[in-house]
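*Asks:* Sequence first, predicted coordinates after that:
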Amino acid sequence: MTFVIPAPPVASVPVKGAPDGAAFPVHRIYCVGRNYVEHAIEMGHSGREAPFFFMKPADAILPAAEGSVATMRYPSLTRSLHHEVELVIAIGQGGRDIPAERALDHVWGYAVGLDMTRRDLQNDMKKQGRPWCIGKAFDEAAPIGPIVPAAQCAIGPDTEIELKVNGSVRQASTIGKLIWSVPEVIEHLSAAWALQPGDLIFTGTPEGVAAVGPGDTLSARIAGIGTLDVKIA
């Protein structure tokens, strides 16, 4: 097939330990909203509400190679850029209506990610009853570390997830505090969309979200998966 303009490059994420620098191609980015109880509370909600999802464009990723520091430009229009550290699921086998008991068969790997948010713009859209894509789906809104194959990960309820800003802990929790677990997220998501190989799922953030600014360094970590370091320029 030929195109009338140059085709855009495929968005991709480095894979830890992959031979010849092979990368994971990104199809879509799904995000789960308010998936930790304490974060839901700090955002003005409570309880185990039904999961809801929003999306970011595939090229919103800001990939960071292992051991490197990614540079994120402070985005336009906002005065309140917030960090949200998250476990990211990389889908290797697609499907629709995937039951939770089979969901992990569809997971290729996991990564550490940041759901960066223009909070003031998001809140303004909420007040007006409008879509808040402008708060979530901007350029470089999804920094992500290398994807680790699932067979090399040991994720359990006690797996620690943490974010430091300039060396001070801002967010700290465990994966077991997810309201909807990884298999449940895949089950619910695949009921709404046919998942495809290359899909990424940001699973939600714990409490402690706050603003960052130019010059700040964000250091995210999930035990058994790895780290992600981002400098705000």
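*Replies:* In hand now; what should we look at? Numbering: from 1, shown residues only.
*Asks:* going forward, measure contacts and count neighbours with C-alpha atoms only.
*Replies:* Fine.
*Asks:* Settle this for me: E160 is touching I222, isn't it.
*Replies:* Yes - the pair E160 and I222 qualifies as a contact (C-alpha atoms under 8 Å) at a distance of 5.7 Å.
*Asks:* Between the two, point out the one with more neighbours.
*Replies:* I222 (25 against 16; other C-alpha atoms under 10 Å).
*Asks:* The more buried one: what's its closest spatial neighbour, skipping adjacent residues?
*Replies:* Nearest non-adjacent residue to I222, counting by C-alpha to C-alpha, 6 or more residues apart in numbering: I161, 4.5 Å away.
*Asks:* helices and strands around the host helix or strand of that neighbour, which ones?
*Replies:* Under the criterion of DSSP states H and E, I161 resides in strand 160-165. Where contact means 3 or more C-alpha pairs under 8 Å, 6 or more residues apart in numbering; DSSP states H and E, strand 160-165 is packed against strand 85-91, strand 168-174, strand 217-222.
*Asks:* Could you pull out the buried residues of the helix or strand following the second one?
*Replies:* Moving toward the C-terminus from strand 168-174, the next helix or strand (DSSP H and E) is helix 182-192. Within helix 182-192, the residues scored as buried using 16 or more other C-alpha atoms under 10 Å are 182-190.
*Asks:* one more structure, for comparison:
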Amino acid sequence: MRTVTFLPGYNKIVAPRGTTILDAAQRASINMNVVCGGQGKCGKCVVYVQSGKAEFDRQKYGRFFTEEELKKGACLACVTTIQGDLHVIIPESTLIQEQKILVNGIDTEIEFHPSVKKYYVELQPPTLADPSPDLSRLLWGIQKRGGPVAEKMYAPLEVMREIPALLRHSDWKVTGTIALVPGGYRLIDLQENDTSHRLYGAAVDLGSTTVVAYLWDLITGKVAAVASNYNRQISCG
């Protein structure tokens, strides 16, 4: 095992002989810019071996550096293997730097048709004259409030288990959440009283370098919140 010290932070990691400097850096939670995925093609993972023994093919990869840089120990972390204890300088330009991620663009008018909707219903409890099952009573109530046709809606077992107790506890005033799914509509949630004014959905823009998540208000059609970060896979290419 060899000890590699990364400068200027003096971050140390122990790695087997023959491990690349890039692999050692990733194990030390140091994120380098490796656009090519560690194939020695992009020349982005530049480091300087300050001291110690490492193996770097100058003839094959020396085109990325000047003669002066090579004399200072410049090499590509992805194709340089550790042969002995090393002190490695990582330039700031090699690290993935914090930058402002674009989360806003030009607004475009779109027709808003969310696949999830809420319906508030006030139902009548069963009687001898109307002994309909709780589920049927609920789905018919949703249909009357402008929801899908009752025969096209269904409830999964985990929701069906909650319906009887929840209807009676809420005095038969509930809000059902209906989602459009392949083949019909699913009752995905049932809540006490009127919660139809609160309904949110998430949209995620998954890019090769960044990830942006939007929280949408599905009632108003407006973005309620935005969060962004770098895609951690960027250090792998």
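*Replies:* Thanks, I have the structure now. This one's a predicted model, so the numbers in the text were calculated from it and none came from an experiment.
*Asks:* what's the TM-score here?
*Replies:* After superposition, the two chains reach a TM-score of 0.23 (TM-score structural alignment, normalised by the length of structure 1), with 87 aligned residues with a C-alpha RMSD of 5.5 Å.
*Asks:* can I get the helices and strands packed on strand 160-165 of structure 1 in TSV with distance to V107 of structure 1?
*Replies:* Shown next, in TSV, are these (distance: least, C-alpha to C-alpha, whole Å):
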stretch	distance to V107 of structure 1
strand 85-91	5
strand 168-174	20
strand 217-222	17
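*Asks:* can you tell which of these is closest to H39 of structure 1?
*Replies:* Nearest of these to H39 of structure 1, taken as C-alpha to C-alpha: strand 168-174 at 10.1 Å.
*Asks:* what helices or strands is that closest one leaning on?
*Replies:* In terms of contacts (3+ C-alpha pairs under 8 Å, 6+ apart), strand 168-174 of structure 1 is packed against strand 160-165.
*Asks:* What residues of the strand it packs on count as buried?
*Replies:* Buried residues in strand 160-165 of structure 1 (16+ other C-alpha under 10 Å): 160-165.
*Asks:* can you list the buried residues of helix 182-192 of structure 1 in CSV and add distance to L200 of structure 1?
*Replies:* Formatted as CSV, these follow (distance: C-alpha to C-alpha, whole Å):
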residue, distance to L200 of structure 1
V182, 12
P183, 14
E184, 15
V185, 12
I186, 11
E187, 14
H188, 15
L189, 12
S190, 13
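*Asks:* which among these gets closest to V32 of structure 1?
*Replies:* Of these, the one sitting nearest to V32 of structure 1 (C-alpha to C-alpha) turns out to be V185, at 7.9 Å.
*Asks:* got the contact list for the closest residue to V169 of structure 1 other than its chain neighbours?
*Replies:* Spatially, and ignoring its direct neighbours in sequence, V169 of structure 1 is nearest to L163 (6.0 Å; C-alpha to C-alpha, 6+ apart). Going by C-alpha atoms under 8 Å, 6 or more residues apart in numbering, L163 of structure 1 touches 85, 169-172, 218-221.
*Asks:* what's the angle from the strand holding I161 of structure 1 to strand 168-174?
*Replies:* 160 degrees (axes from the mean of the first three to the mean of the last three C-alpha atoms, to 10 degrees).
*Asks:* Direction-wise, compare strand 160-165 of structure 1 with strand 85-91 and give the angle.
*Replies:* Using the same axes, to 10 degrees: strand 160-165 of structure 1 against strand 85-91 is 120 degrees.
*Asks:* now strand 160-165 of structure 1 against strand 217-222, angle please.
*Replies:* Going by the same axes, to 10 degrees, strand 160-165 of structure 1 makes 180 degrees with strand 217-222.
*Asks:* Pretty sure I232 of structure 1 sits against L81.
*Replies:* No - I232 of structure 1 lies out of contact with L81 (C-alpha under 8 Å); the separation is 10.2 Å.
*Asks:* So which of those two has more stuff around it?
*Replies:* L81 (21 against 16).
*Asks:* which one is the more buried one nearest to, not counting chain neighbours?
*Replies:* L81 of structure 1 sits nearest to R118 (C-alpha to C-alpha, 6+ apart), 4.7 Å away.
*Asks:* and that neighbour, how many residues sit next to it?
*Replies:* Neighbours of R118 of structure 1 (other C-alpha under 10 Å): 26.
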